[in-house]
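Student: Mind folding the following:
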Amino acid sequence: MNQKKILLVEDEKGIRNVLKDNLEYEGYSIIEAEDGVKGLEIARNETPDLIILDLMLPQMHGYDFIKQLKKTHPAIPIIIVSAKSEEIDKIKGLDLGADDYITKPFQIRELVSRIKAIFRRYNKTPETIQSFSFKNFMIDFDKGIFYKNGEKVDISFYEFEILKFLILNKNKPVTRNDIIETVWKAEGAISSRNIDTHIVNLRKLIEDDPANPKYIKTVFRIGYKFEI
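Tutor: Got it, this is the predicted structure:
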């Protein structure tokens, strides 16, 4: 198995050193950047398997880093690690395309668990169906690609996984906890409101009228259902 390469974009040297030592112990190859501009340059040149990103960075804010990176490398997963703990910050980061958000201070074991979960899901091949088509969309579960009118469309890793889970359970209601436990592999990993935000984004992507969805329906007091 190839060694996974992780880019740490963090301006505090002490935190970088702790993360580097622990992640190298877990078997990962680590590259570092102390500011957003350098981090973006390294990410584009090195194409790491995953990025751990602080938000309050010199030269370029973490949100701007995500916006710029997603223009050229939309498939690289990003875990935000930040002292900003307000839910609005988490939602904004996820909306921009981050795959996960961990609030400082945190346990190294939690970060390692989140990293492993992302790599497991990126490497996993669905066992049931390999693709699914509806309207002018096609979802390739095997390759993790979403197509609209035959062209690839950028979609965050977690929103792809949520849509896949809904489709695999089409016409059956699923709870928000079902989604969290299946996609994040851990109960309580994120809040139910985060799930609602991802659903809003998916509706904007696939529905003609997101306010009156045809496919992703809200099931009162339960959760959601992909109806077709």
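Student: C-alpha only now, for contacts and for neighbours.
Tutor: OK.
Student: how deep is residue 19 tucked in, by neighbour count?
Tutor: Residue 19 has 19 neighbours, counted by other Cα atoms under 10 Å.
Student: Over to it. Which of the three states is it?
Tutor: Following DSSP: H, G, I helix; E, B strand; the rest coil, the label given to residue 19 is helix.
Student: so how far is residue 200 from the residue positioned nearest the centre of the chain?
Tutor: Centroid-nearest residue in the chain, with Cα atoms, centre = their mean: residue 99, separated by 1.9 Å. As defined by Cα to Cα, to the nearest Å, residue 99 lies at a distance of 16 Å from residue 200.
Student: Check residue 105 too.
Tutor: Counting by Cα to Cα, the separation of residue 105 from residue 200 is 30 Å.
Student: Compare those two (neighbour count), which wins?
Tutor: residue 200 (15 against 9).
Student: Tell me which helix or strand that one sits in.
Tutor: Using DSSP states H and E, residue 200 maps to helix 192-206.
Student: buried stuff in that helix?
Tutor: 194-195, 197-199, 201-203, 206 (16 or more other Cα atoms under 10 Å).
Student: Which secondary structure elements does it sit against?
Tutor: Judged by 3 or more Cα pairs under 8 Å, 6 or more residues apart in numbering; DSSP states H and E, the packing partners of helix 192-206 are helix 87-96, helix 157-168, helix 176-179.
Student: Provide the secondary structure category for residue 6.
Tutor: On the three-state scheme (three-state DSSP), residue 6 is labelled strand.
Student: ditto for residue 152
Tutor: Under three-state DSSP, residue 152 comes out as strand.
Student: Look up how far residue 195 lies from it.
Tutor: From residue 152 to residue 195 the distance is 24 Å (Cα to Cα).
Student: what about the nearest residue to residue 118 once chain neighbours are set aside, how many residues close to it?
Tutor: With Cα to Cα, 6 or more residues apart in numbering as the criterion, residue 118 has its nearest non-adjacent residue at 7.8 Å, and that residue is residue 77. Neighbourhood size, residue 77 [other Cα under 10 Å]: 24.
Student: any idea how far residue 77 is from residue 83?
Tutor: Counting by Cα to Cα, the gap from residue 77 to residue 83 is 20 Å.
Student: ok, back up a step: can you list the helices and strands packed on helix 192-206 in TSV and add distance to residue 117?
Tutor: Below are these laid out as TSV (distance: least, Cα to Cα, whole Å):
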stretch	distance to residue 117
helix 87-96	17
helix 157-168	11
helix 176-179	14
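Student: One more, so I can put them side by side:
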Amino acid sequence: MSPTEKASTDSGVLDTRTRDEQILVIEDDPQMQKVLRRLFREQGYGVIVCGDGLSGLDAFHSARPAAVMLDLGLPNIIGRDLCKIMKAEQPGVPVFVVSAISDVAAKVLLLQSGADDYVTKPFSPRELLARVQTILGRTRSQETAKCSYSFGECEIDFARMSARRAGKQIALTALEFKLLKYFIENAGKVISRVEVLTEVWRCNSYPTPRTVDNQIVKLRQKLELDSADPRYFQTVYGAGYKFVP
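Tutor: Modelled structure (predicted):
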């Protein structure tokens, strides 16, 4: 019997639904398990429920969930350590801490440990669902950007390192693909030259910020309809650049 064919009446097994996106709930309170299971099942998600840290980690490895709902006070492995382990192994999977602890310092510590959000019990189910759907939507967009993306007349395939504009092949260097991917993943955000050099070039020192300017000029020449009047790669004077799809 495959994991998706198991019953969901007991802790630690999968829901019978066959939705692609599974939510992993790691919670030792039976009543809270029921609340979270019902909340996500009603929205069509598959649900995995585990009552302790070890079984939760096993489910995380085997099921590859779309998101994790994580309590802090768990048997075997405490939630904070579990969060660190999961984010180190699969940083792209959102982890939501759902806890009765409302201390600000504790929240900050969990967020610094990699948690994507912190929800204090008791919580509004509608608010929790909205937060989960927002972050999952953002995650899907980032995953799409990792493979392929299109804007205007441009079609980019990052897996094949292929770029086309108006159906014609455009030659981009490996660095230009990397820079383009970073801008797409941060669409709408103003990105400074220092941030680009740190995150794309991976360097802390550089000869001049013009290094970034020159690369942006090349991207505009290759991907903009009019590089002198850019539509997508916009300059934000005094701050950096912004990709506007």
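Student: got a list of what the residue nearest to residue 118 of the first structure touches?
Tutor: 49-51, 98-99, 118, 157 (Cα atoms under 8 Å, 6 or more residues apart in numbering).
Student: Can you tell me what it aligns to in the second structure?
Tutor: Matched to the second structure by TM-score structural alignment, residue 77 of the first structure sits across from residue 94.
Student: Where does residue 170 of the first structure sit: helix, strand or coil?
Tutor: coil.
Student: Pull the contacting residues for the closest residue to it other than its chain neighbours.
Tutor: Counting by Cα to Cα, 6+ apart, residue 170 of the first structure lies nearest to residue 226, which is 4.9 Å off, once chain neighbours are set aside. For residue 226 of the first structure, the contact set (Cα under 8 Å, 6+ apart) comprises 166-167, 169-173, 215-217.
Student: Quick check: the closest residue in space to residue 74 of the second structure that isn't next to it in sequence vs residue 97 of the second structure, distance?
Tutor: Spatial nearest neighbour of residue 74 of the second structure, excluding adjacent residues (Cα to Cα, 6+ apart): residue 52 at 5.4 Å. Applying Cα to Cα, the value for residue 52 of the second structure to residue 97 of the second structure is 14 Å.
Student: just the helices in the second structure please.
Tutor: Here the second structure has its helices, by DSSP state H, at 30-42, 53-63, 79-89, 104-112, 125-147, 174-185, 193-196, 210-223.
Student: so which of the ones you listed comes closest to residue 154 of the second structure?
Tutor: In terms of Cα to Cα, the element of these nearest to residue 154 of the second structure is helix 210-223, at 6.7 Å.
Student: counterpart of residue 20 of the first structure in the second structure?
Tutor: Under the alignment (TM-score structural alignment), residue 20 of the first structure pairs with residue 37 of the second structure.
Student: Now its match: closest residue in space that isn't a chain neighbour?
Tutor: Spatial nearest neighbour of residue 37 of the second structure, excluding adjacent residues (Cα to Cα, 6+ apart): residue 47 at 6.1 Å.
Student: Report how many residues lie close to the counterpart of the one you found in the first structure.
Tutor: Taking TM-score structural alignment, residue 47 of the second structure has residue 30 as its aligned residue in the first structure. Residue 30 of the first structure has 18 neighbouring residues, counting by other Cα under 10 Å.
Student: Pull up the gap between residue 30 of the first structure and residue 77 of the first structure, please.
Tutor: 15 Å.
Student: Same question for residue 49 of the first structure.
Tutor: Distance of residue 49 of the first structure to residue 77 of the first structure, computed by Cα to Cα: 7 Å.
Student: Which residues are in contact with the residue mapped onto residue 68 of the second structure from the first structure?
Tutor: With TM-score structural alignment as the criterion, the equivalent of residue 68 of the second structure in the first structure is residue 51. When contacts are counted by Cα under 8 Å, 6+ apart, residue 51 of the first structure is found next to 6-9, 76-79.
Student: overlap between those residues and the second structure?
Tutor: Comparing those with the second structure on both residues aligned by TM-score structural alignment, their matches' Cα atoms under 8 Å, the contacts found in both are 6-9, 76-79.
Student: Closest one to residue 60 of the first structure out of those, please.
Tutor: Proximity of these to residue 60 of the first structure (Cα to Cα) peaks at residue 9, which lies at 10.9 Å.
Student: Tell me how many other residues crowd the residue lying closest to residue 55 of the first structure once chain neighbours are set aside.
Tutor: Spatial nearest neighbour of residue 55 of the first structure, excluding adjacent residues (Cα to Cα, 6+ apart): residue 62 at 4.0 Å. Number of residues near residue 62 of the first structure (other Cα under 10 Å) recorded here: 25.
Student: could you list every residue that touches residue 62 of the first structure?
Tutor: Neighbour list for residue 62 of the first structure: 36, 53-56 [criterion: Cα under 8 Å, 6+ apart].
Student: Can you tell me what residue 216 of the second structure aligns to in the first structure?
Tutor: Aligned counterpart of residue 216 of the second structure in the first structure: none (TM-score structural alignment).
Student: if I look at residue 216 of the second structure, how far off is residue 49 of the second structure?
Tutor: Counting by Cα to Cα - residue 216 of the second structure and residue 49 of the second structure are separated by 47 Å.
Student: In terms of neighbours, single out the busier of those two.
Tutor: residue 49 (28 against 20).
Student: Return the residue of the first structure aligned against residue 108 of the second structure.
Tutor: Match for residue 108 of the second structure (TM-score structural alignment): residue 91.
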